[in-house]
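A.B. asks: sequence and predicted structure, then a few things I'm wondering about:
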Amino acid sequence: METKTVTQLACFIDLLMDAVCAVDIEGRFVFVSAACERIFGYTQAELIGMPMINLVLPADRERTLKAASEIMGGQPKPHFENRYVRKDGQVVHIMWSARWSEVDQLRIAVARDITERKLAESRQAALYAISEAAHATADLLALFQRVHRIVGEWLPAENFCVALYDEQRDQLSFPYYIDDRRQPHSVDRNCAEVVRSGQPLLLNIDGAPSSLGVPLSSQNGTIGALLVKSSGGERYTEYDQELLQFVSAQVAAAIERKQLQARLEYMARYDQLTRLPNRGFLQERLKDALARARRECGHLALLYVDLDKFKQVNDSFGHAVGDLLLQEVARRLQQCVRETDTVARIGGDEFVILLEHLQQPEHANRVADKIRSLLGEPVPWEGCDLSIVPSIGIALYPENGEEAQQLFKHADEAMYGVKRGAVAS
């Protein structure tokens, strides 16, 4: 009768959705219910005698062993959570209720699969964490670093990369890339496939790390991809894919916001035609340069460059040709100065060059001569040569003024003096 009762009890236990198991003092399974196969993927026969810790996700093993020791010391654990790796490599979240049976020298535990609940919690946490990261980080690199840490809390993400797609150049860039296996070609290929298709890519190949890539999608299309790759035997699941897709939507929105902010800042500081600093940005740089010059007792110069008879080019050939000519002038002016100097377009056909750290005042004159020579070379256009003749006025600090307004005024007046002299001659 007693044996029959035990057998019936075992049958009833096998009907439970939660798994019931018993682990001996050495940490090996000595009893598992039928639900263990549904949760862990192993048959009851495969689990009996297997060390429990072998199934635990490596990242959770240390705290799991600590909890097991506390249970064996007489401290029941009614709501302990950790992650296990199924036989097929998928990671499942488990909540345990466990206690130690001193009489039987066994840990008796009931395991509940809470993977779906954890996924829902992760989505909610992702919303807040990514949103906070997007607003708290100053640049995209810092954002990607924080996103990597956040994703790593929910799924294996030791290897993580962000790919951004430049549609105009049809080119991928990798502003954030972590790969301990150093296999850039496979990562490039997978990211390119995600961007091309606009669809997630889940690769679980025997003998190879699992890979999961999802597109960074926006209203304007696919702007890039997120990709994670496991470093061990873990296998990504559709749950992981859903989570990463949720994260990618937040990241894509954050990227677009920061890119828009960068474009607005660029537009506020740079001339859209020539890509040179505009008047406002030049004034910022001049202010900083003057502060350095005062502190170091140094010298600087402003060169005011105006293109003579530029209006005739617009009138004769049209504004499109005039724009091309201004772009060529900008390119040539940059060739005449050092990287530490500033070439700015302040409006129309007027340019200003800021020369810092002048060793001698004559250096500004040599730069002006170089500008006249280089701009004097004809610009070929549809079988004819367009000529550029500049008028250049120079203001020196501190000889011609110690404030920005004084230097601008002196350089402007000097430029008009040169222009008047050219007309008179």
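C.D. replies: Perfect, I can see it now.

A.B. asks: CA atoms for contacts and neighbours, from now on please.
C.D. replies: Fine.

A.B. asks: can you verify residue 283 is assigned to a helix?
C.D. replies: Yes: Residue 283: assigned to a helix according to DSSP: H, G, I helix; E, B strand; the rest coil.

A.B. asks: put this beside the first:
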Amino acid sequence: MARSSHTVEAVVQAVHRQAGTCFPSQVTLLALWQPEGDWLWELFEDDRRYTQRLPYYPEGIIENVLHGEAMSIPDIFAYLDAHPVRVRRLLDVNEVILDVGARKEQPDPSARAMLFVPLEVRGARVGVLSIQSYEAGAFDDTDLEFLSLLAQQVSISLEHADIREELERLTRTDMLTGLPNRRAFYHDAPLALAAARREGKELRLIMLDVHEFKRINDGFGHQVGDAVLSTLGKVLRQTVLLPELAVRLGGDEFALLIWGMDEQLDQLIARLSQNLRAASWPSGLGPIRLHGGVAHPPLGENVDEWLSLADARMYHAKRQRLVGSPAIWGLDFGDGLR
């Protein structure tokens, strides 16, 4: 687990892999309490993984363990007779998770025996760890004690994973705009290129910059210039939704990775234009205008070549000196682009 503590998923996968050697179990569940007031469930069953955001129910078993003590349920169906509300909620949740996976058309084997232990990080309850077996009465008191000891190590690994993920997020994030940075782009763009070619999907790169940004910096000061970039970052985060990507490359230059055909591109441009008009820009600047250049991926997988092509089209658009609405797009759809 120490070696696997780079991400939460890796920690859960390591626990699941080892749980089968320590317990007669087929299912491993990690339920993590989220700041938004709901749960993130990471569930491994055999070699399959399911992830689901689920609501908080005061009567739920997971909630009962989070705020109380470790729990052993030898037979979920016998427990159902005594606690129908809590168990009904748990079984419904399992059905939701299983319906997401490839086994939707197959009958659910329904885990019968379950162990639950709370997890603490830095003295605070953060979640619940559970192992489950298809066989009723599969676990004894010794198993519950051992799982409680294992939960302490899981908590340490989760803390390490949280620190690692936060550091990774910081190294990939532009602090001014909150967008991914150039480092993130050079990591994600080759992966997107490979996926587009493997799956036969359309992928395009858009380069953007702010019209006459140097004039804004020189005339109004760098604080106003930073405010423009920060606001543009908010607009792009609002406009560009996963699996698409918006990054700040540096200065007033931004890049977007956009999936889909021309219709999807036109829709994105329309959303961006609308969101630019609706944004709260620093006073006295007048309309904030953008120039953009669009490029399909090059024949090879050279990301720099791709950037250069989109960049050249952006500067071609800039030389046209287009004027008009608050969101001006000079998109050079040259030969071979569409």
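C.D. replies: The structure has been received and is ready for your questions. If you're wondering where the values come from, they're calculated on a predicted model, not measured in any experiment.

A.B. asks: what is the biggest strand by length in structure 1 packed up against?
C.D. replies: Using DSSP state E, we find that the single longest strand of structure 1 is strand 91-101. Applying 3 or more C-alpha pairs under 8 Å, 6 or more residues apart in numbering; DSSP states H and E, we find strand 91-101 of structure 1 packed against helix 61-72, strand 77-85, strand 106-113, helix 115-136.

A.B. asks: can you add mean neighbour count and give these back as JSON lines?
C.D. replies: JSON lines is the format used below for those (neighbours: other C-alpha atoms under 10 Å):
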{"stretch": "helix 61-72", "mean neighbour count": "16"}
{"stretch": "strand 77-85", "mean neighbour count": "18"}
{"stretch": "strand 106-113", "mean neighbour count": "20"}
{"stretch": "helix 115-136", "mean neighbour count": "16"}
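
A.B. asks: and residue 217 of structure 1, which of these is closest to it?
C.D. replies: Residue 217 of structure 1 lies closest to helix 115-136 among these, at 15.7 Å (C-alpha to C-alpha).

A.B. asks: before we move on, back to that, turn the helices and strands packed on strand 91-101 of structure 1 into JSON lines, columns for distance to residue 253 of structure 1.
C.D. replies: Listed next are these as JSON lines, based on distance: least, C-alpha to C-alpha, whole Å:
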{"stretch": "helix 61-72", "distance to residue 253 of structure 1": "36"}
{"stretch": "strand 77-85", "distance to residue 253 of structure 1": "31"}
{"stretch": "strand 106-113", "distance to residue 253 of structure 1": "33"}
{"stretch": "helix 115-136", "distance to residue 253 of structure 1": "9"}
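
A.B. asks: can you list the buried residues in stretch 196-212 of structure 2?
C.D. replies: 196, 203, 204, 205, 206, 207, 208, 209, 210, 211 (16 or more other C-alpha atoms under 10 Å).

A.B. asks: and for stretch 41-52 of structure 2?
C.D. replies: Residues 41, 42, 43, 44, 45, 49, 50, 51 are the ones in stretch 41-52 of structure 2 that count as buried (16+ other C-alpha under 10 Å).

A.B. asks: what of stretch 312-323 of structure 1?
C.D. replies: Here stretch 312-323 of structure 1 shows 313, 322, 323 as buried, counting by 16+ other C-alpha under 10 Å.

A.B. asks: return the distance of that stretch from the chain's centre.
C.D. replies: The chain centroid and the centroid of stretch 312-323 of structure 1 are separated by 42 Å under C-alpha atoms, centre = their mean, to the nearest Å.

A.B. asks: before we move on, what about stretch 231-245 of structure 1?
C.D. replies: 21 Å.

A.B. asks: what residues sit buried inside that stretch?
C.D. replies: Neighbour count says stretch 231-245 of structure 1 has 231, 233, 234, 235, 236, 237, 239, 240, 241, 243, 244, 245 buried, by 16+ other C-alpha under 10 Å.

A.B. asks: now, which of those lie within helices?
C.D. replies: Judged by DSSP state H, helices contain the following of the buried residues of stretch 231-245 of structure 1: 239, 240, 241, 243, 244, 245.

A.B. asks: for the third one, which non-adjacent residue is closest in space?
C.D. replies: Pointing back at residue 241 of structure 1 there. residue 212 (7.0 Å; C-alpha to C-alpha, 6 or more residues apart in numbering).

A.B. asks: same deal with the fifth one?
C.D. replies: Among residues not flanking residue 244 of structure 1 along the chain, residue 214 sits closest, at 6.9 Å (C-alpha to C-alpha, 6+ apart).

A.B. asks: which position in structure 1 pairs with residue 235 of structure 2?
C.D. replies: In structure 1, the residue paired with residue 235 of structure 2 is residue 328, using TM-score structural alignment.

A.B. asks: ok, now how distant is residue 2 of structure 1 from residue 8 of structure 1?
C.D. replies: Counting by C-alpha to C-alpha, to the nearest Å, the gap from residue 2 of structure 1 to residue 8 of structure 1 is 10 Å.
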